[in-house]
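>>> Sequence isn't available, so here's the structure alone:
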C-alpha cells in the first residue's frame, strides 16, 4: 500500500473527500442518500497515512482540490512548497462537477479527478472512476441476450422541472458558449450541460421504430435525499431499467463523466456512451471498444442509426461476451481499490513515469 503524509499544521476544517473515507470514517452529508451503502464495500484504506515525511511515498491533500483552493489557499501553497523542498510529489483529488474551472497545479503535483475534457486535460491529471453501487453484485444480474431488436434503457434526470428553469439553463448555456468562442476553445459545444445532451439523445432514440427504448425521464437527481419520492422505490426502478436492456444510455452530467456508465458496467450491460470529449479511467490499458458502444457527441442525431448498425453487425455470442467483459473490467480495473492498486504499481502502472520519476 502507498504511504502518504498529510500535513496537519494549519490544516483547514474541511470534510475529506471520499477517497479518504476508509481512513477517517467521516459522516456523509444528509442529502447523499446512497453513499453509506456504496462506501460500505470500501472498508480497507487505499492509502496508509504515516506520521512523518521520511516514511512517505507522497504528500496527500485529503480534501477536494477546489475546496482547498477556495477556502485554504495558504495551506495548499504550503503543501506545494513542502513537496518541492522534500522532493515528494503531492497528490490532489477532485471529485466535484467543476470541470469548467481551469486547473493550475505545479509540475510536482498530480491531480486525480473524475472528469476532464480531452482537449483540456493536462499531463499531470489522472482520471479516476466514480464510487458507485456494485449493481451486478447487489442485485444478482444475469446476462442479457441480444434480442430481435436492440433495447436501450435510460432512467434519470432529463427534464428541467419547469419552463423557467429550462429558459434560464438555455440562456446560461448561450452565454457560456459565447465565452468559449472568445477563448478560442477548440471544442466549445462539448461543454454543454449533460441534461441538454440527454434530452437530444432521448428524443432521437424514442422516434426510432427499429429500437425498443425503455425510457424513464425525471426532473430530479435521484441520489439526493431531497427528492419528493421514496428513494428506495426510485432506485428499484433505476436498477430494473438496467436489467431489462442490453444497452444503457450513458451521458455526462454537470461533470464530463457519467456515474451510470460505471453502474452499467458493474451490471454487465453495455453503455451506449455519448462521448463529449471524455477521458476514461485507465484507457491506456483497457480496450473500451470491446465493452461499450461509443457515439461522438457531434453525431448525436445519428445515435439511433449507430445502434441499429451495431445490432446488425454483432452476434448473440458477441453481445453476451461484451456483457461478461464489461463486468470483468469493472471488477478488475474500475472498483476504486483495484484502480489505485494498478495506478500505484511501480512496475505496471501506465502512469509510473508521472508518479515515480
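Everything's here; your move. What you are looking at is a predicted structure, and each value in this text was computed from that prediction instead of being measured.
>>> okay, CA-based contacts and neighbour counts for the rest of this
Will do.
>>> Residue 91 looks like it's in a helix, true?
No - checked against DSSP: H, G, I helix; E, B strand; the rest coil, residue 91 lies outside a helix; its state is strand.
>>> what's the burial count for it?
Residue 91 has 22 neighbours, counted by other Cα atoms under 10 Å.
>>> any idea how far it is from residue 108?
9 Å (Cα to Cα, to the nearest Å).
>>> ok, now residue 285?
For residue 285, the distance to residue 108 - Cα to Cα - is 24 Å.
>>> Looking at those two, which is more packed in?
With neighbours defined as other Cα under 10 Å, residue 285 and residue 108 compare such that residue 108 has more, 16 against 10.
>>> Can you tell me the closest non-neighbouring residue to that one?
Counting by Cα to Cα, 6 or more residues apart in numbering, residue 89 is the residue found nearest to residue 108 once chain neighbours are left out, at 5.1 Å.
>>> Presented hereafter is structure B, for comparison with structure A:
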C-alpha cells in the first residue's frame, strides 16, 4: 500500500492542523526512527510513502479540512480531491475538532473525524479514535494491565469535570445556541450541535450512579476541566489521580464533552477497563468490525436514568474469567486498532 500526500500543502505555522498520521513523518532532518517509535509508536517501516501521485494507492490530504477553511484555501483542497478522482485514487481527509466543519461530498473522499453525530454521517464519514500516549507505560512503567478481580458489586470510576449548577448549564446551552446561529446565518462553517449542557449531563449520570444500591462508585468530581490546571498538565498530580482512579475501578463513566465524543473512552480502553458508554448519537471507530456492545456497557441517552441497572446486568452476565478476559481484550483492542499505527494499518488494509 503506497501513500502519497501533497507536500506543498504543509504549513509549519499550523502544524496542529496536520493530518494525524503525518505528524510522525514530517519532522526535522535529525529526527530518528527510534525517536519516532518512542514519541508516536510508529516506525517508518509501518507505512510506505511515494513521491509520485500516480503511484499512490491512497492519498492523504496533508492538512485538516478545518485548516483549508481557516486559511481560505478550501478551493485548493477541492481541486486536489478532484485531481485524484480523475486518476481514480481515493483521498483520506480529516475533519478535526470538537465540532467539525462542513465538507463538500466527493465520491472518492473519505472523511475521518472524532466528533459529529452518527445519524448525520454521510456514507464517506468514519469515526477516528482520540490518539493518546500509552498510559501504562507513561504513568506506571508497565506493559500489562492491572487486572481487577471480579466482585459481586461492580466498582465504577470517574475523575473529571461535572457540574450540576443550573446557571452553568444555561450558559453552556446559550454558547451552543450562539455557535449554531453563526452557522445558520453563514458566518461560520462549524457544524451545529445539540443544545445540551454536557457537564450537567455528566453530573446527572454520576448522581444516578451514586444513588444506586447495585453498584459501588469511585468518583473524583471537579468543577473545571483538568481541575483548572493549564500548565505542565501531564506531570501535574491531578493527571496521576486520573489514572489511579482508572486503575482502581472496574468500569469507567464515559460521557461526551464539548464535542460528541469522549477521550476518556480511549483512556479507559488503554488501561484495560470497561467503558460505560452513554450514547448521544456518537460514532465509534471501526464499528463495522468491532461489536462495541460486547466490549462496553452500552447505555442509550434516553436510558441514562437506568445506568446503574445496565451496569449490574452487564456485570452479572460475566463469569470471573470473562471479567478478566474482557479487561485484557479491551487493552489488546486499543493496542492493535485504536493507536495511531494500529488504526491506520487497519483502515489501509480495508482499502
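Everything's here; your move. Since this is a predicted model, take the numbers as computed values, not measurements.
>>> TM-score them against each other, please.
Here the TM-score for the pair of chains, by TM-score structural alignment, normalised by the length of the second structure, is 0.82; 329 aligned residues with a Cα RMSD of 3.3 Å.
>>> So which residue is dead centre in the second structure?
For the second structure, residue 130 is the residue whose C-alpha lies nearest the centre (Cα atoms, centre = their mean; 2.9 Å).
>>> For that one, what is the enclosing helix or strand?
In this structure, residue 130 of the second structure sits in neither a helix nor a strand according to DSSP states H and E.
>>> That one touches residue 114, doesn't it?
Yes - between residue 130 of the second structure and residue 114 there is a contact under Cα atoms under 8 Å: 6.7 Å.
>>> Would you tell me what helix or strand whichever residue in the second structure pairs up with residue 25 of the first structure is located in?
Taking TM-score structural alignment, the alignment pairs residue 25 of the first structure with residue 27 from the second structure. In the assignment (DSSP H and E), residue 27 of the second structure maps to no helix and no strand.
>>> Who are the contact partners of the alignment partner in the first structure of residue 253 of the second structure?
Aligning on TM-score structural alignment places residue 253 of the second structure opposite residue 249 in the first structure. Going by Cα atoms under 8 Å, 6 or more residues apart in numbering, residue 249 of the first structure touches 152-154, 271-274.
>>> In helices, which of these fall?
Among these, DSSP state H puts none in helices.
>>> any idea which of these is the one closest to residue 265 of the first structure?
Distances from residue 265 of the first structure to the contacts of residue 249 of the first structure, taken as Cα to Cα, are shortest for residue 271 (7.1 Å).
>>> about what we covered before: could you dump the contacts of residue 249 of the first structure into TSV with neighbour count and distance to residue 308 of the first structure added?
Below are the contacts of residue 249 of the first structure laid out as TSV (neighbours: other Cα atoms under 10 Å; distance: Cα to Cα, whole Å):
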residue	neighbour count	distance to residue 308 of the first structure
152	26	11
153	25	15
154	24	17
271	26	15
272	25	12
273	23	15
274	26	15
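>>> Name the SS class of the closest residue to residue 41 of the second structure other than its chain neighbours, please.
Nearest non-adjacent residue to residue 41 of the second structure, counting by Cα to Cα, 6+ apart: residue 341, 6.7 Å away. Put simply, residue 341 of the second structure is helix when judged by three-state DSSP.
>>> Which parts of the first structure are helices?
21-24, 35-39, 65-71, 73-86, 135-138, 163-182, 194-207, 231-244, 259-266, 303-313, 316-329, 336-343, 352-356.
>>> What are the buried residues along the third one?
For helix 65-71 of the first structure, the neighbour count (16 or more other Cα atoms under 10 Å) marks 65-68 as buried.
>>> will you turn those residues into TSV that also has distance to residue 355 of the first structure?
Formatted as TSV, the buried residues of helix 65-71 of the first structure follow (distance: Cα to Cα, whole Å):
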residue	distance to residue 355 of the first structure
65	18
66	21
67	23
68	22
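>>> ok, back up a step: okay, the helices of the first structure in CSV with distance to residue 13 of the first structure next?
Below are these laid out as CSV (distance: least, Cα to Cα, whole Å):
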stretch, distance to residue 13 of the first structure
helix 21-24, 13
helix 35-39, 21
helix 65-71, 10
helix 73-86, 11
helix 135-138, 34
helix 163-182, 33
helix 194-207, 32
helix 231-244, 31
helix 259-266, 28
helix 303-313, 46
helix 316-329, 37
helix 336-343, 25
helix 352-356, 28
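>>> Deepest in the core, which of those is it.
helix 259-266 (a mean of 25; mean count of other Cα atoms under 10 Å).
>>> so where in the second structure does that one end up aligned?
Aligned using TM-score structural alignment, helix 259-266 of the first structure spans residues 263-270 in the second structure.
>>> quick one: contacts of that stretch?
Stretch 263-270 of the second structure has contacts (Cα under 8 Å, 6+ apart) with 129-132, 134-136, 246, 252, 254, 274-275, 277, 330-331, 333-335, 338.
>>> This completes my enquiry, with thanks.
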